[in-house]
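Visitor: no letters, just coordinates:
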């Protein structure tokens, strides 16, 4: 049954939607470029610790450029840069290259906890992350996600469960990264760590894609399921 008499949604104050090209360039900058810089510096004879530091400052540089251009920061960008700088500061104090190698694991672990904590927030973290990419773009009848959130308990449950999936997956990813940092030869860790990102993300996309289909997310956004009473 199709959804009827759904009032038009007021324009939502969502941030500009990122393009696929922008997301790809951001991913390359944050993951591939630091790894390439590390191995380039190592080939030039630079020590492990200094080469790692050079790559660790790149996300902070990205955030600084964004702030200079817009005088504002996206929440995730500020979180990543702040956590990265804290990790670098701790590594400088300890003087341990192993700790610096494990920084991605600590960062991912904190992010995973943040995802899990946000489940009980007014709206979970993955809702905010998925909205600019999906709302009105994929299998949608044009209904605002604000309307769906208020009227569809199933819609709310789907985003809380998927946020939990991401949180758990990030904690597992973090554990693998920390183990690699303290057990593998140091020059292998940056490369293996970079390869782990696409593995984690692809698995997450597959698991979430199946869950969204089974749980009926696309039926809700496309208006092809019975509208639940407001509650």
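Guide: Arrived safely, thanks for sending. From a predicted model like this one, the values you see are computed outputs, not experimental measurements.
Visitor: rest of the way, CA atoms for contacts and neighbours
Guide: Noted.
Visitor: quick one: neighbours of residue 208, just the number.
Guide: 18 (other C-alpha atoms under 10 Å).
Visitor: alright, now check it against this:
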């Protein structure tokens, strides 16, 4: 991967600016309002991306849910440390939803993968439905990915919640993004490797099928 300018800007918005906004606002606004100020840069970035691409993606939805959770925490008299949990609560809720979907006929990863394939090729959704019905390995692979992502996101929530409740706020703001992106990156890399493994197995099955027949 090349270090593109857009990637550098995105990292600065999500890592540097929240910490800087908190430090500048803390002496004048107090901890709660300083925390709200630290959320302004990533929220503004998400809104800009939404206007540019004219679509609501998963990141925008997570930001909106995080804002709703923050407002709810304030309405209930949420402390600054409770506000720190807003992003973890969102990812944790998604992780729990992934785990619960394992009890359904089709897990959540199936719908995410089908939407991706539908955008990449014409008739992709129908083709993915056929693969799901005719290849048991696809179904088991989707369930395993759902399980891994569910455990990863739920574990991320538990870890960041413990840190938010026990660490100083400034240290949490500096370290928490690295923990979150590290876990997401590890999950994404594992998914890519597992997808490659599944594809290799499928190709071998196709190659051995004619000789077996």
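Guide: Yep, it's here. Remember, it's a predicted structure, so these values are computed and weren't measured experimentally.
Visitor: could you point out which element follows whichever strand or helix holds residue 36 of the first structure?
Guide: In the assignment (DSSP states H and E), residue 36 of the first structure maps to helix 33-43. Per DSSP H and E, helix 33-43 of the first structure leads on to helix 48-56 as the next helix or strand towards the C-terminus.
Visitor: that following helix against the second structure, how far on average?
Guide: Helix 48-56 of the first structure, aligned to the second structure and superposed, deviates on average by 1.9 Å (mean C-alpha distance after the TM-score superposition for the first structure).
Visitor: ok, stretch 161-171 of the first structure next?
Guide: So stretch 161-171 of the first structure averages 0.8 Å relative to the second structure (mean C-alpha distance after the TM-score superposition for the first structure).
Visitor: what range in the second structure matches that stretch?
Guide: Under TM-score structural alignment, the alignment places stretch 161-171 of the first structure onto residues 144-154 of the second structure.
Visitor: got a list of contacts for that stretch?
Guide: 91-99, 102, 107-109, 183, 187, 191 (C-alpha atoms under 8 Å, 6 or more residues apart in numbering).
Visitor: residues in contact with stretch 180-192 of the first structure: which ones?
Guide: With C-alpha under 8 Å, 6+ apart, stretch 180-192 of the first structure has contacts from 35, 38, 48, 98, 99, 101, 102.
Visitor: which helix runs longest in the first structure?
Guide: If you go by DSSP state H, the first structure has its longest helix at helix 153-183.
Visitor: just the buried residues of that helix, please?
Guide: 154-156, 158-175, 177-178, 180-181 (16 or more other C-alpha atoms under 10 Å).
Visitor: strands - which of the contacts of stretch 144-154 of the second structure land there?
Guide: Using DSSP state E, no member of these sits in strands.
Visitor: distance from the chain centre to the match of stretch 161-171 of the first structure, please.
Guide: For stretch 144-154 of the second structure, the separation from the chain centroid amounts to 11 Å (computed by C-alpha atoms, centre = their mean, to the nearest Å).
Visitor: count the residues that sit near the residue nearest to residue 31 of the first structure when sequence neighbours are not counted.
Guide: The shortest distance from residue 31 of the first structure to any non-neighbouring residue, by C-alpha to C-alpha, 6 or more residues apart in numbering, is to residue 194 (6.3 Å). Using other C-alpha under 10 Å, residue 194 of the first structure has 15 other residues around it.
Visitor: so what corresponds to residue 194 of the first structure in the second structure?
Guide: So, by TM-score structural alignment, residue 194 of the first structure is matched to residue 177.
Visitor: what about that match, which helix or strand?
Guide: Using DSSP H and E, residue 177 of the second structure sits within helix 169-212.
Visitor: the helix holding residue 36 of the first structure packs against which elements?
Guide: Applying 3 or more C-alpha pairs under 8 Å, 6 or more residues apart in numbering; DSSP states H and E, we find helix 33-43 of the first structure packed against helix 48-56, helix 189-215.
Visitor: again, 6 Å this time
Guide: When contacts are defined as 3 or more C-alpha pairs under 6 Å, 6 or more residues apart in numbering; DSSP states H and E, helix 33-43 of the first structure packs onto helix 48-56.
Visitor: any chance of the contacts of stretch 180-192 of the first structure in a markdown table, plus distance to residue 72 of the first structure and neighbour count?
Guide: Output for these, formatted as a markdown table (distance: C-alpha to C-alpha, whole Å; neighbours: other C-alpha atoms under 10 Å):
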| residue | distance to residue 72 of the first structure | neighbour count |
| --- | --- | --- |
| 35 | 28 | 24 |
| 38 | 30 | 26 |
| 48 | 34 | 18 |
| 98 | 33 | 21 |
| 99 | 31 | 21 |
| 101 | 30 | 27 |
| 102 | 29 | 24 |
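Visitor: now those as JSON lines including distance to residue 62 of the first structure?
Guide: Listed next are these as JSON lines, based on distance: C-alpha to C-alpha, whole Å:
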{"residue": "35", "distance to residue 62 of the first structure": "16"}
{"residue": "38", "distance to residue 62 of the first structure": "17"}
{"residue": "48", "distance to residue 62 of the first structure": "23"}
{"residue": "98", "distance to residue 62 of the first structure": "24"}
{"residue": "99", "distance to residue 62 of the first structure": "23"}
{"residue": "101", "distance to residue 62 of the first structure": "20"}
{"residue": "102", "distance to residue 62 of the first structure": "21"}
